[in-house]
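Enquirer: 3D model of this:
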Amino acid sequence: MRRLSNMGNSEKFRMAKVSSIQRRATQKVLSVNAEVEIGSNAGRVWSLLNEEGTKSVKEIIKRTKFSELEIYLSVGWLAREGKLNFEEQNNEMYLSLK
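Expert: Now for the predicted structure:
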């Protein structure tokens, strides 16, 4: 591999451009993977609510072993699809399917 100090400007520009393309491609793959994972997690939350009915967010976290972030991403996914009812009781959020 050549050192940057030994390269001409056009070669440096080409390497920077390739690096930028690789970075965007990597970001796109990560984005697709994240979307698939969030959708899969949302499916698990939906299945839990479908099988067992209304659950608090704390109960869902316990049962799925998802992080709080993963739960809220999943809940957002399901809410965007119009699949959830929300009810607050004693400062705790409960979820059920519509």
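Enquirer: C-alpha only now, for contacts and for neighbours.
Expert: Noted.
Enquirer: In the protein, mark out all the strands, start to finish.
Expert: Listed from the start of the chain, the chain has strands (DSSP state E) covering 55-56, 84-89, 92-97.
Enquirer: nearest to Thr26, of the ones you listed?
Expert: Proximity to Thr26, assessed across these by Cα to Cα, is greatest for strand 84-89 (33.1 Å).
Enquirer: Please generate a structure for the following sequence too, so the two can be compared:
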Amino acid sequence: MYKQDIKINSDLIWNLLSDVNALSIEEIEELTGYNEKFIYMALGWLLKENKILLTEKHGTLYVESLKSNYSEMYF
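Expert: Alright, predicted model coming up:
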């Protein structure tokens, strides 16, 4: 059950990042309504697939998209 939920969450987060390029964890939480533990699991999924980069700026963790087009993820 959780694996499919995490996959769906990661797809939505990745789509958000493709539109804006970088978001903080708090911004992702506000935009998606996901709780923090599911966000971190989804980010782990995306990190494993080399689709995002994590950076820290002034003590805040930001997530940046490494690809500009969602279709590139599958083709």
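Enquirer: Any idea what the TM-score is?
Expert: After superposition, the two chains reach a TM-score (TM-score structural alignment, normalised by the length of the second structure) of 0.84; 66 aligned residues with a Cα RMSD of 0.7 Å.
Enquirer: could the strands of the first structure go into a markdown table alongside distance to Glu37 of the first structure and mean neighbour count?
Expert: Output for the strands of the first structure, formatted as a markdown table (distance: least, Cα to Cα, whole Å; neighbours: other Cα atoms under 10 Å):
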| stretch | distance to Glu37 of the first structure | mean neighbour count |
| --- | --- | --- |
| strand 55-56 | 22 | 18 |
| strand 84-89 | 19 | 13 |
| strand 92-97 | 21 | 16 |
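Enquirer: Could you find the counterpart of Leu23 of the second structure in the first structure?
Expert: When the first structure is aligned by TM-score structural alignment, the residue opposite Leu23 of the second structure is Lys55.
Enquirer: correct me, but that match touches Leu49?
Expert: Yes - in this structure Lys55 of the first structure lies within contact range of Leu49 using Cα atoms under 8 Å: 6.9 Å.
Enquirer: shared neighbours of the two, anything?
Expert: Taking Cα atoms under 8 Å, 6 or more residues apart in numbering as the contact definition, Lys55 of the first structure and Leu49 share the neighbouring residues Leu95, Ser96.
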